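Colleague: Requesting a structural model of the entry that follows:
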Amino acid sequence: MPNLPPLPPPENLLRHATSPYLLQHAGNPVHWRPWGPEALAEAQATGKPILLSIGYAACHWCHVMAHESFEDPETAALMNRLFVNIKVDREERPDIDALYMSALHLLGEQGGWPLTMFLTPRAEPFWGGTYFPPEPRWGRPSFRQVLLGVAEAYRNEGDKVAQNVSALKGALSRMAEAKPGPFPTEALLDRVARALVRATDAREGGLAGAPKFPNPPIFRFLWHMHFRLGQPACAEVVHLLLRRMSQGGIYDHLGGGYARYSVDAIWLVPHFEKMLYDNAQLLELLALAQAAAPDPLYAERAAETVAWLEREMLTEWGAFASSLDADSEGEEGRFYLWTEAEVDALLPPEDAALFKAIYDVSAEGNWEHRVILNRRRHAERLSDAEEATLARCRRALFEARAKRVPPGRDDKVLADWNGLAIAALARAAAAFGRPEWLALARRAFSFVSGTMAARDGRLLHAWRAGRAGAAGLLEDHAAMARAALALHETTGEPSCLARAIAWAEAADRHFAAPGGGYFESAADATDVLIRSRSAADNATPSGNGLMAEIQARLFHLTGEDRWRQAAERTIGAFAGHEGIGAMPTLLAAADLLAEGASVVVAGDPEDPAARALEQAALAHPDPALVLLRAPRPDALPPGHPAGGKGPLAGRPAAYVCRGGTCSPPVADPAALRLALARRPPPVPAPAHGAAPPA
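Modeller: This next block holds a predicted model:
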């Protein structure tokens, strides 16, 4: 192959990476290569199949497999002889991870990390799995057995490998096709919402069963549907989720923040890693719940979680790091666990008795003879004096814990996850009356929009140590555009609206797919076998769902029909999918487009009365709401139903506009809240391709 570059040296090349996960493996005897054209060219030049290993820095089982296999010289020698070995940080290249995780699912295997996939030299998947033990165990072959078996099959069973490749590539290509259908109706939204409510755990909250994940996109959709459909159950399951999680072991009662999931069905035993994206979305849910039903628990958990973000996740550049590891000193959860003796040694006896009773501290422990602090059995609020004692105890234990070896921090900055955090902080600042949280959001936004901006108008996906780690993906532009709109509505700054429009337009230029919707990878991505297109939400909202939300919100904010058309194209590309119930963010965007309300505040924005009206709108719990400021009657978009309307008897006034008509003006926040609560019955949804009522 004369056009291929010379082969790289037979050594581990991860020392040149920026990703903390890749750097964790830089000392392995495996000849790891980072994903990219050079590694793929090496596979083609040598004819060796590719062993692709995908994980992330906070992943416990990734660490286990690394210690057991990748650090073992004999296993590494086998890998080096038989394969071109490529290591990927799933957080840095979620497009690569999503593609090969889909291939694993098509093989009938349950997904997870570490993801271990075997590819042809052209990066075509033909077999895979997740964690493999060093010796046969739990009905699984050893990793060395897998290596030998896959290499032999690739060498001697070419027909079977080719069949697998053809079937998988065909299925992956079909998954990326548009599946057009009619605009989602109220009946569809109702059917999806009811099915999701039925899938929840009526006692413990969250989805039924174990392990338990927060699934914020699902519960944000249900919250949205409470206002759309008037179903109390949709809000009740959100409140139950937040209360159970916030008193369970999945929450860090000393340092704040929620772990990624619990391994059981009762939120007691967490998988101890903490992710930025989970905490961002849960903070937004706490803010929405607080706006509807103020609760000291929500206020405390929000404040503690933001304090954790600022103390442990804020980088020196002002943006937020990605995650904290599950492990410290080589042991999962070691940093967070206690014994009764440790608690007794730190607290006065009279305080210790109360603390141990409330936080489930006992000699036998509640997990592997140690204690995970939780308030599951004592979730009710105690007297002010008792709560003050508990707070004093928590501070003492927190200070003692701070002397332990902390979990590792993955300090790379991801544009999409920071976008989720910025939007959440903006909403929480309004809901909880904490303007300093808005300052945190603006600081992170400034870094991502400045330092992580490419020359062609796109964003970078990852940044660390002064270097870009990966090119921007759809989710980066969608999440940051959503963050920009959150800041625009919160502050009124026109520059934030302009940023959101620019990123939405960049997505159109670089990610738009035939038939509507968007590919995850840009058009100039050269190392992606198949460009994925999906609107299914996972632990984070899908890029296509977020794009539909942004386009719907831009339509209400600007009045420009191009954004209505864009939202309909995005939604319509997936509306015929039989799995549309797995696309709650997209469905919520459809409702926002058709039924969203505009609150117009007419009057001088510097007038305290105008600011009070704005605050009432920003702190309202209905997510299908946009705020427009009209310092002059001609400041609104052309054709807006509130156009020409102004202050009321010289005082700033607010108008609530839905479906082409506006409420009478109101001049005080309480009256505005009442006007927003009187949501009229939904109008018929437009047919696909038709405009919502003007």
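Colleague: Could you use CA atoms for every contact and neighbour count after this?
Modeller: Noted.
Colleague: Which secondary structure state does the residue most central in space within the chain sit in?
Modeller: Nearest to the geometric centre of the chain sits Thr540, at 3.0 Å (Cα atoms, centre = their mean). When classified by DSSP: H, G, I helix; E, B strand; the rest coil, Thr540 comes out as coil.
Colleague: to compare against the first, here's another:
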Amino acid sequence: MASSSDSSSATTNRLAGESSPYLLQHQHNPVDWYPWGEEAFALARSENRPILLSVGYAACHWCHVMAHESFEDPGVAALMNRLFVNVKVDREERPDVDALYQNALALLGEHGGWPLTMFLTPAGEPFWGGTYFPPTPRFGRPSLSQVLEGMAAAWRDSRDDVTKNVATIRQGLERLASPEAGGPLTPDAPLTVGRRLLRELDPFEGGIGGAPKFPQPAILKLFWLNWLRSGEAPLRHAVDLTLTKMSQGGIYDHLGGGYARYATDEKWLVPHFEKMLYDNAQILDLLTWAWSESGSRLYAARARETVEWLQREMLAEDRPGGPASGGFAASLDADSEGEEGRFYVWTDSEIDALLGREAELFKRHYDVSPRGNWEGRTILNRSDRPELLDEDGERLLAEARAKLLAARAERVRPGWDDKVLADWNGLAIAALAQSAPVFDEPAWLALAARAFDFVASRMAEGDRLHHVWRHGRNRQAGLLDDYAQMANAALALHQTTGEAAYLERARAWVATLDRCFWDGTDGGYFQTADDSNDLMMRPKSALDNATPSGNGTAAAVLARLHHLTGEPAYRERAERLIAAFSGEIQRNPFGYPSLLAANDLLQDAVQVVVAGPADAEATARLVRTALRRPLPYLVFQRVTSADGLPRLHPAAGKGPLGGQPAAYLCRGTTCSLPLTDPDALAEAIAASRA
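Modeller: Below is the predicted model of the structure:
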């Protein structure tokens, strides 16, 4: 699927041999681009030229803008080619490269983002940078040509200053790669942080802070965990308010399903129209948790529509136009026909023509008017009328949406980044595996299992994962996040299906993390394996970003493995991992919600075991009851007999009661009496929250 950044020029550069859609968008630029690798650095060393590093991704609107304005301009390209060795990186393909230089930019006192524009020595050491630069001076920023000439002059005439900058930035990067360790976290640490974060909530529109406003699912999950533990209503309200406002706002695609990456305003009306796999996976988790408590029709509808979008539009193909591979694609672009949001917006007259007599009802509930609500056109939303209608009313609106969706399908589609990323697929697989039994949707579980099988077979060589797959080609060695998210996905599937193979796969991937990623000196996992050597240093962090951190997820995986197996080695490793970053949490608590939640799971899990014949209906009823209450600290497993649990498990030796299936709820080393009635099990799970 072509992107709006493609050029019709017959000229190609070295990016033509790449598989990344983002890199291929730039294959016809007159810039002499190199992909990240030794060839570019060797040329820079041999010619003593600095490197211009440009990092972006396929769905990035401002990346497209800079490409059109500058990288497709022959004059700018000639300047770049004469003064620099130019390297283009897909930040989704190489998140380790992006993270390193985003940190460098922050040390320079600049806000990060994409496109990232960094200037490096031939050894890959950063000495200056920024993000988007316009073709002519504007927005208070110099033009790209001015920046190019200035950086080339600095390299040529002020090498001592460049060397000082390099040394200062390197020292800062080394500090960031060596987080401050500390002691064990207190049991109330998550609640203390959650209460403080609650002060940042927009009390009217939900979400954290003002515009631009991001979903921040890791923070919302921490609020939900804290509500479950404390019963403090404002924490639950923060999640419900945010989910409702997002789900009825313009950030949600009311025709096709799925949430955009963020809203440019505080009311969730105007999205930055790109749609990312990772956001929707995490929001599906939240919708599932919230629906299991409230039974909200809105949450159920959004969960189902989002999964329908995943099935309809986000299954990557083995080859262009070929069958679906089973893995999920990365993202949909914000742009089509060179214009942001064009695919998604409507005019009043278009709605009238397509819906006829049904138009008035639809327009009234979706904010459609002749003047529009964004640049003369309409972003569909229900923010002003969030309440759902009765069954007949919602049926009429659904029929109207289906007509508009069919008409929209005839438009020029946004670009599709169809590479499969192991870590983002792990997020989606885990969300589907958890939500399937909650919503009684076995097809969702099959979708998750198929994606898991794809990554575990097509993106793996032995016990090593690749990070990226596209059209039959694997690229880039697996990173911490790939192993952590796929191990978490394996445990989610194990919990839902009871299949031991998923548990063993999680154990194997954790063994690879321990062997190839563990910091034996200070604890915690590095982002890259010990046999990766193309970065100036190995990053190590537990900060959550748009996705949960690899170390935060790994800590949760270790905690869950300890509870499932009883093996103390997993607990010891989790404790050491958390301690490696606990000093950072005390200094900057807001960046670590995933690690805080992992510590809560480690210290105070609620374990539910169902013991009984696998084919017995009474066993199935108990299993369904446990799986339909998706608490973030609940660890579930099933066995067929009293000897099915590990020796160190708190419920070891407990089995069916008088030949009848029974459930046991354990907290710490104490377990309940056997529970044979599903309603009694549900009550026990609910009572275990505080």
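Colleague: before we move on, the earlier item: for the equivalent of the residue nearest to the centre of structure 1 over in structure 2, which non-adjacent residue is spatially closest?
Modeller: In structure 2, the residue matched to Thr540 of structure 1 (TM-score structural alignment) is Thr547. Spatial nearest neighbour of Thr547 of structure 2, excluding adjacent residues (Cα to Cα, 6 or more residues apart in numbering): Tyr278 at 6.7 Å.
Colleague: neighbours around that neighbour, how many?
Modeller: 21 (other Cα atoms under 10 Å).
Colleague: The stretch 201-350 of structure 2: helices as residue ranges?
Modeller: Under the criterion DSSP state H, counting those that start in this stretch, the stretch 201-350 of structure 2 contains helices at 217-230, 233-248, 277-294, 297-313, 348-355.
Colleague: could I get those helices as JSON lines with distance to Leu361 of structure 2?
Modeller: Formatted as JSON lines, these follow (distance: least, Cα to Cα, whole Å):
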{"stretch": "helix 217-230", "distance to Leu361 of structure 2": "33"}
{"stretch": "helix 233-248", "distance to Leu361 of structure 2": "16"}
{"stretch": "helix 277-294", "distance to Leu361 of structure 2": "27"}
{"stretch": "helix 297-313", "distance to Leu361 of structure 2": "19"}
{"stretch": "helix 348-355", "distance to Leu361 of structure 2": "10"}
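Colleague: nearest to Arg505 of structure 2, of the ones you listed?
Modeller: Among the helices of the stretch 201-350 of structure 2, helix 277-294 comes nearest to Arg505 of structure 2, with 21.4 Å by Cα to Cα.
Colleague: that older thread, ok, now how distant is the residue nearest to Thr547 of structure 2 from Ala451 of structure 2?
Modeller: 14 Å (Cα to Cα, to the nearest Å).
Colleague: Same question for Arg505 of structure 2.
Modeller: Distance of Arg505 of structure 2 to Ala451 of structure 2, given as Cα to Cα: 15 Å.
Colleague: So those two - more neighbours on which side?
Modeller: Between Arg505 of structure 2 and Ala451, Ala451 has the larger neighbour count (other Cα under 10 Å), namely 23 against 18.
Colleague: The more buried one should be in a strand, yeah?
Modeller: No. Counting by three-state DSSP, Ala451 of structure 2 is not part of a strand but helix.
Colleague: which residue packs closest to whichever residue in structure 1 pairs up with it, ignoring adjacent ones?
Modeller: Aligned counterpart of Ala451 of structure 2 in structure 1: Ala444 (TM-score structural alignment). In this structure, Ala444 of structure 1 finds its nearest non-sequential neighbour in Ala319, 4.1 Å apart by Cα to Cα, 6+ apart.
Colleague: Tell me which residue of structure 2 lines up with that neighbour.
Modeller: Structural alignment (TM-score structural alignment) places Ala319 of structure 1 against Gly327 in structure 2.
Colleague: before we move on, back to that, quick check: which of the helices of the stretch 201-350 of structure 2 is nearest to Ser54 of structure 2?
Modeller: Of the helices of the stretch 201-350 of structure 2, the one closest to Ser54 of structure 2 (Cα to Cα) turns out to be helix 277-294, at 23.0 Å.
Colleague: now the closest one against helix 297-313, angle please.
Modeller: Angle, helix 277-294 of structure 2 to helix 297-313, by axes from the mean of the first three to the mean of the last three Cα atoms, to 10 degrees: 150 degrees.
Colleague: what are the ranges of the helices in the stretch 1-150 of structure 1?
Modeller: In the stretch 1-150 of structure 1, the segments counted as helices under DSSP H, counting those that start in this stretch are 20-24, 37-46, 60-65, 73-82, 94-106, 143-156.
Colleague: For Trp367 of structure 1, which of the ones you listed is the nearest?
Modeller: Closest to Trp367 of structure 1 of these, according to Cα to Cα: helix 60-65, at 17.1 Å.
Colleague: Grab the nearest non-local neighbour of Ala468 of structure 1.
Modeller: Spatial nearest neighbour of Ala468 of structure 1, chain neighbours left out: Ala462 (5.8 Å); criterion: Cα to Cα, 6+ apart.
Colleague: per the alignment, the one you found corresponds to what in structure 2?
Modeller: Aligning on TM-score structural alignment places Ala462 of structure 1 opposite Val468 in structure 2.
Colleague: same deal with Val599 of structure 1?
Modeller: Here Val599 of structure 1 is matched to Val608 in structure 2, going by TM-score structural alignment.
Colleague: Now do the SS call for that match.
Modeller: Strictly by three-state DSSP, Val608 of structure 2 counts as strand.
Colleague: I'd say it and Phe636 touch.
Modeller: Yes. Val608 of structure 2 is within contact range of Phe636, at 4.9 Å (criterion: Cα atoms under 8 Å).
Colleague: Could you measure from the match of Ala319 of structure 1 over to Arg458 of structure 2?
Modeller: For Gly327 of structure 2, the distance to Arg458 of structure 2 - Cα to Cα - is 10 Å.
Colleague: quick one: which of those two has more around it?
Modeller: Gly327 (31 against 17).
Colleague: Spit out the contact partners of that one.
Modeller: Listed by Cα atoms under 8 Å, 6 or more residues apart in numbering, the contact set of Gly327 of structure 2 reads Leu315, Ala316, Val420, Asn425, Arg450, Ala451, Phe452, Phe454, Val455.
Colleague: Same check on Tyr56 of structure 1?
Modeller: Taking Cα under 8 Å, 6+ apart as the contact definition, Tyr56 of structure 1 lies against Tyr21, Cys62, Asp89, Arg90, Glu91.
Colleague: how deep is Asn13 of structure 2 tucked in, by neighbour count?
Modeller: 16.
Colleague: Trace it over to structure 1, please.
Modeller: Counting by TM-score structural alignment, Asn13 of structure 2 corresponds to Asn12 in structure 1.
Colleague: Perfect, that will be all.
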